[in-house]
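> Turn this into a model:
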Amino acid sequence: MLLTDMVFAVEFRTLAATCEWNEPALTARFLEGLTGEIKEEILAHNLPSSLDQLVELAIRLDKRFELRRHARAPGPEPQPQSSTVTFPVLTSSEPEPMQLGVSFCEARVVKVPVGPLVHVEGQAISIRCDVSDYEGPRDQDFEWYLVFADKTLQLTSTFEVNFADPSVRDWLNSGDISYHKLGDAAVELKFKKVRATDSGVYRCSTPSTDSVIRGNYHADVELKVIRDSLKVAPAIPKSAVNEGESVDLQCTTTRGFTEHTFLSVTWSIRKGSSPLEEILTFGPDDKIKVGDNYTQRYTDGGLLLDLPGGGFYGLVLRNAKPSDQGGYVCTAQEWVRQGEEGRNWRKILEKSKEMGKVVVTPTEKEEEHPKAIMPDYTNQPDH
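Presented below is the predicted three-dimensional model:
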């Protein structure tokens, strides 16, 4: 199959974007379809660090070989702009070539969550891994690795008992880390109490049961374990205010780890024995969420945010009412983004502090007295 360099690049990249493969799998898929001379030239040197660079290199090499062929053959001057990337024409005895079409992505896919996965020390966590679009037995096996820049350590396997590297066997034998099958095609790596030293890149791999090696057989995800540095320090509000005055609710919230994490602050009130009622939340995306019973008041300007920075968060309740009497609470929550393109929020930590009770004294209203009725003498007869 012959494709011009531009058509090839666009079509391959377009189809690649629809697959859930990792870059090594796409790289192998791309190399699979190259002609012998281009593939040999590429493999004779270090592979480019990215798929885009590999595609560009293949196009440049194809242009170079095309120019050489034209230089050796009589005829008109070569036209580099019409160069082609050539896919091999196979005989019936050769394996089936890569097909650019609807079947492009029909191959094994191993998936882990999009990282980095940020968790707080001491929490019980798990990392899920799924495999799909595979051939062979319905029940698939899995292997977990810990990947470093200079080496890869074997952690645990669903089928090989002595799989773990000797340096991590005590870790596994203690039960601090283990695996749990979630079905035929899913597994999770579990941490009893995750530690900062557990931070790293974890690889989920599946041994091949396919008739043809195609797709991605492993997926990596980075785990970041941070210490619990979230602090909440509310200022004690004025314990008694008159109706119509303001209630100032000030809360200082800080954290030591700011990369990948975001804060939200919620002000709430507890009236007597009633459950905690949310007044207003700011964050984690710099948006404001108002409690159901305070929507109109916020719209009317009765709730004002004071955000000077430096971890200071303030909320002012203007024109206090007797219904504002109660115990106030400040709650800080630490969040991370997760999912594709960070579309979803996941809460990793929450801390609440009592701010104090506020009594609202109703304003005394002057008692209205009935007006005296003066007698009307205008129509009285003269005596």
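> only C-alpha atoms for contact and neighbour calcs from this point on.
Noted.
> and the residue nearest the centre of the chain, how far is that from residue 348?
The C-alpha lying nearest the average C-alpha coordinate of the chain belongs to residue 338 (C-alpha atoms, centre = their mean; 1.2 Å). In this view, residue 338 and residue 348 are 11 Å apart by C-alpha to C-alpha, to the nearest Å.
> contacting residues for residue 339?
Contact analysis of residue 339 by C-alpha atoms under 8 Å, 6 or more residues apart in numbering lists 113, 114.
> How much space separates it from residue 271?
Residue 339 is 38 Å from residue 271, by C-alpha to C-alpha.
> tell me what the host helix or strand of residue 314 is packed against?
Assigned by DSSP states H and E, residue 314 falls within strand 312-317. Helices and strands touching strand 312-317, by 3 or more C-alpha pairs under 8 Å, 6 or more residues apart in numbering; DSSP states H and E, are strand 247-254, strand 303-309.
> So which other helices or strands are in contact with the lengthiest strand in the chain?
The residue-count maximum for a strand in the chain (DSSP state E) belongs to strand 344-361. On a contact count with 3+ C-alpha pairs under 8 Å, 6+ apart, strand 344-361 meets strand 117-120, strand 231-234, strand 240-242, strand 326-338.
> Please provide the structure for the following sequence as well, for comparison with the first:
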Amino acid sequence: MGLAQCLVAAFLFLLVLGLTPAQRVVTVQQGPLHRVRGSHVTLWCKVSGYQGPAEQNFQWSIYLPSAPEREVQIVSTVDPSFPYAIYTQRVRGRGIYVERVQGDAVLLHITELQDRDAGEYECHTPNTDERYFGSYSAKTNLSVIADTLSASMAPQVLTLTEGDAVELTCEVSKSTTQHTHLSVGWYHLRGAGEHQAEEVLTLSKDFILKPGPSYVQRFLVGDVRLNKVGNTTYKLFLGGVKPSDQGQLYCEAAEWIEDPDKTWKDISRKQTERTSLTVVSQGRDLSVDIAAAENSLSEGDTLQLNCTVEAQKSDSRHFQVIWLLNSMEVARVDSHGVLTWEEEYEGRAKLGQLQALKSSNTIYALTIYEVGLRDSGTYRCSVSEMKTPGDLHGIQTNLSSGIQVNVKPIGLGLRATLRSRIATVRYGQSFELVCQVSANYTLEEVPAAVRWLFQPSPPTSPYHELVQVFPNGTVAWVAAQSHFREKAQLMKADTSFRLHLHSAVAAAEGTYQCEVEVWRRNVLPLGQPAATTSSNPVGIKVVLPESKVRVSTEDSSVEVASSADTAIECRIVFAQNNSQLAVTWYLLPPLADGTPLQIIRANYSGVLEYGPEFSSPAQKSRFLSQRVSSNVFWLQILSANLGDRGRYYCVVEEWLWLVDGWYKLGEGTSGRTTLEFKLPERELQVDKTNRSLSAREGEEVTLPCLLQGARLPGTHLSATWFQVKKSGLDSPLLTLHHDGTIQLPQQGRAGRLYLRRPTPGDFSLTLTRVESGDAGFYSCQVQEWQHQGEGQDWALQASARSGYTQLSTIPPESTVMSRICSSPSLLNFILCLPLVLILLLALAVSCWYCKYRKSKKGNITGNQLMELDGNGEVKTT
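As a prediction, the model looks like this:
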């Protein structure tokens, strides 16, 4: 067929469609909806398929739970007298009103939801067509729930220097009985108006951290963080504050609920009081440099360091200088010139071994006489400008580059070797580390000091000091390591130092090292360190207590009737009394590839977490984990259906509190419990042939499901179609109930699935507009039901499952029309070509016509110049 024929055929097809009357359909927001008392609520309603004017009218009514059959009129877009008396005042005061989104779609607004607003809402559109054809109203349910969301933060007034850090705490809680999620966000107000608020950092309802546009880079480097502590505490950490952070900070919490159409709606929002933040800005004209007379020294030499400050009008400004060695403070000279030594260096300064001077307002010097090995490292000076000499905070700070100083050891051969008899210890067992020292001289005759260092496992930071033992026997513990102090015993014997740790805990696992200093007696009473050495590292592993949990591994089966409730049991054979148990339930579907699906996990605190395949509200309401006794867990399955078939099992974890936290000791896996369905004595005859079909995307395909043979008289049939997911789980697509109603669990395909039933025994499924995601395995389940009599239920008489149909999808065929439509430039050319040809033709005709008129005008003028003389001859005038 040529292109012209295709276009003519398409035109005729569209013409036929235009003559066919459309069916009127009214659609309202899907319910039930849960909304918070006092909130602003909107319900949408739209109409399609009408033949009347473009602007349609809408009328809203409610059916209250107390009188579900009685219509109570609320508001109308056309009739001001439509509302009943109980709604008249709220409608007139705009407490309830209708917003027209477009001609055929509106929103019903309830500005402050009340308890009496709960009920079934109906949207009605008066007929504007020539005849009634279709639906003219639709209903949805609205529930009113209490607002339990709370958010609080203590208001503060903070003044920080640029570069400082701040931490703010927000307490958020809710007690809504429905399944809801929380989002918690921090916002910044630069000015007084709330419209200027910008997002700092938000923990979304999906548990995703999202920084605001102005805070993305700081979030990536870790200067903006949100930490959740416990169930209700959210902490915002803002590091390296900037002048742009000045203003007001507050926390906002929102509670979200998932509506039946799978969209999430925020049903409540709460803001905390605000914290005022003032940031003192730092200037940028301060330059700092450091230099050394010599940076390669031997023990006993003198180290001379100079720090130079460059700044405009430096003589009238006030500076504080801090000397640093390996980022640790050595000494500081404040803006008054007062010198303060760090505690570690104070003794050496009193002995005249250290000196720090302010030579001028821009030159500062640090001198170390008789340097030792411990004086090796990277030196820097930090300079802060103070607004006035008495200020505690600088208005700007700059740090010099680092200068490396190396001190060589006056050949003492000092060495330290660290060892332990055992490298792996059980939790609660004691162990001992021995630091053995050797040198080229008699160690018993000189004072020695030892420093014990520790790095936790896994390494999260460099080695840090635990304790130091001085030559006079004084012991100095680091305050942050108090948990070691309570369990440690320090000993010295001849040339060895010992660290004995009692009752090892998990926090004691890591790498240990000892550092030894040998002192001189002949310098001054307290002595001077002559040499320093570090030992080899020794790793200690702490093995947690062995798990005692034992789970029954016997396989079993459970038989259940369709739509009935059942429970899968997980029995604990043995567990320690002082441990806590967490249980995770898994399912192996019949067609699974060996990978189990996580259904639900209940941790040792009872907090539930659903797997991806079971996280929908419908699945969460059907699968529940319950501890029915000290040694029995149940997985409850409500309204079991054929899609729940498979083998179930549990994994039980044993957790124990070990001084510094909860630790998982081990786990046990149960046997498999097969879930089977009670089948009626009689089996329906359904075609069980396995088939393979292919369909091109965009086309239509029919999947066969044929009932063979006769059925009992007076019975009704039902059928359910399933698609087998990649996980092996049966996913119901469409159910035809015995009363003729159709249920579509997957709303995304609702408009593409049809049961056309040309005969009573044909339950074939038609899938229109095939998509690539439709590929997979399909099967149907047919059941026969019989009514048991007046006031009795319907009873299942027979059932059967069809074979599997494998559907493969083919990409759409490339045609001339599809190529044209897929190429915007070619399509535009074809659409514009007739217009261009018409314009060219019009231009040609216009040119010809002008030329013709000009020629004709010339002929007329020539005729006017000719006359006849008296003799009848022609003469020209």
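> Tell me where the first structure has helices.
5-17, 23-32, 36-43, 51-72, 169-173, 295-299 (DSSP state H).
> Which residue range of the second structure does the third one align onto?
No residues of the second structure are matched to helix 36-43 of the first structure when aligned by TM-score structural alignment.
> Relative to the whole chain's centre, how far out is that helix?
39 Å (C-alpha atoms, centre = their mean, to the nearest Å).
> now the end-to-end length of stretch 765-781 of the second structure.
Note: stretch 765-781 of the second structure ends 12 Å apart using C-alpha to C-alpha.
> just to revisit the earlier point, and for the residue nearest to the centre of the first structure, nearest residue in space, chain neighbours not counted?
Nearest non-adjacent residue to residue 338 of the first structure, counting by C-alpha to C-alpha, 6 or more residues apart in numbering: residue 344, 5.3 Å away.
> roughly how far apart are that neighbour and residue 285 of the first structure?
For residue 344 of the first structure relative to residue 285 of the first structure (C-alpha to C-alpha), the value is 11 Å.
> And residue 370 of the first structure, by the same measure?
Distance from residue 370 of the first structure to residue 285 of the first structure, by C-alpha to C-alpha: 57 Å.
> hmm, back to that, what residues sit buried inside the longest strand of the first structure?
By 16 or more other C-alpha atoms under 10 Å, the buried positions in strand 344-361 of the first structure come out as 347, 349, 350, 352, 354, 355, 356, 357, 358, 359, 360, 361.
> superposed on the second structure, where does it end up, distance-wise?
When the second structure is superposed, strand 344-361 of the first structure averages 4.5 Å from its matched positions, counting by mean C-alpha distance after the TM-score superposition for the first structure.
> Specify the angle between that strand and strand 326-338 in degrees.
Angle between the axes of strand 344-361 of the first structure and strand 326-338 is 170 degrees (criterion: axes from the mean of the first three to the mean of the last three C-alpha atoms, to 10 degrees).
> returning to what we had before: would you reformat the helices and strands packed on strand 344-361 of the first structure as CSV and include distance to residue 290 of the first structure?
Conversion of these to CSV gives the following (distance: least, C-alpha to C-alpha, whole Å):
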stretch, distance to residue 290 of the first structure
strand 117-120, 28
strand 231-234, 20
strand 240-242, 23
strand 326-338, 14
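> wait, which of those strands is closest to residue 3 of the first structure?
Nearest to residue 3 of the first structure, of all those, is strand 326-338, at 38.6 Å by C-alpha to C-alpha.
> For the closest one, give me the average deviation versus the second structure.
In the superposition with the second structure, the average deviation recorded for strand 326-338 of the first structure is 3.6 Å (mean C-alpha distance after the TM-score superposition for the first structure).
> for the helices and strands packed on strand 344-361 of the first structure, which one sits closest to residue 225 of the first structure?
Of those, nearest to residue 225 of the first structure by C-alpha to C-alpha is strand 117-120, at 5.0 Å.
> Relative to residue 198 of the first structure, which of the helices and strands packed on strand 344-361 of the first structure is closest?
strand 117-120 (10.5 Å).
> Tell me which other helices or strands that closest one touches.
strand 218-226, strand 344-361.
> What are the contacting residues of that strand?
125, 194, 221-228, 260, 336, 338, 348-349.
> rerun that using 10 Å as the cut-off
The contact list for strand 117-120 of the first structure (C-alpha atoms under 10 Å, 6 or more residues apart in numbering) reads 125, 127, 193-196, 199, 221-229, 259-261, 334-338, 346-349.
> buried subset of these?
125, 127, 194-195, 199, 221-226, 261, 334-338, 347, 349.
> contacting residues for the residue lying closest to residue 110 of the first structure once chain neighbours are set aside?
The shortest distance from residue 110 of the first structure to any non-neighbouring residue, by C-alpha to C-alpha, 6+ apart, is to residue 131 (4.4 Å). Applying C-alpha under 10 Å, 6+ apart to residue 131 of the first structure gives the contacts 108-112, 140-142, 184-187, 204-206, 216-219.
> Now the buried members of those.
Counted by 16+ other C-alpha under 10 Å, the contacts of residue 131 of the first structure give 108-112, 140-142, 185-187, 204-206, 216-219 as buried.
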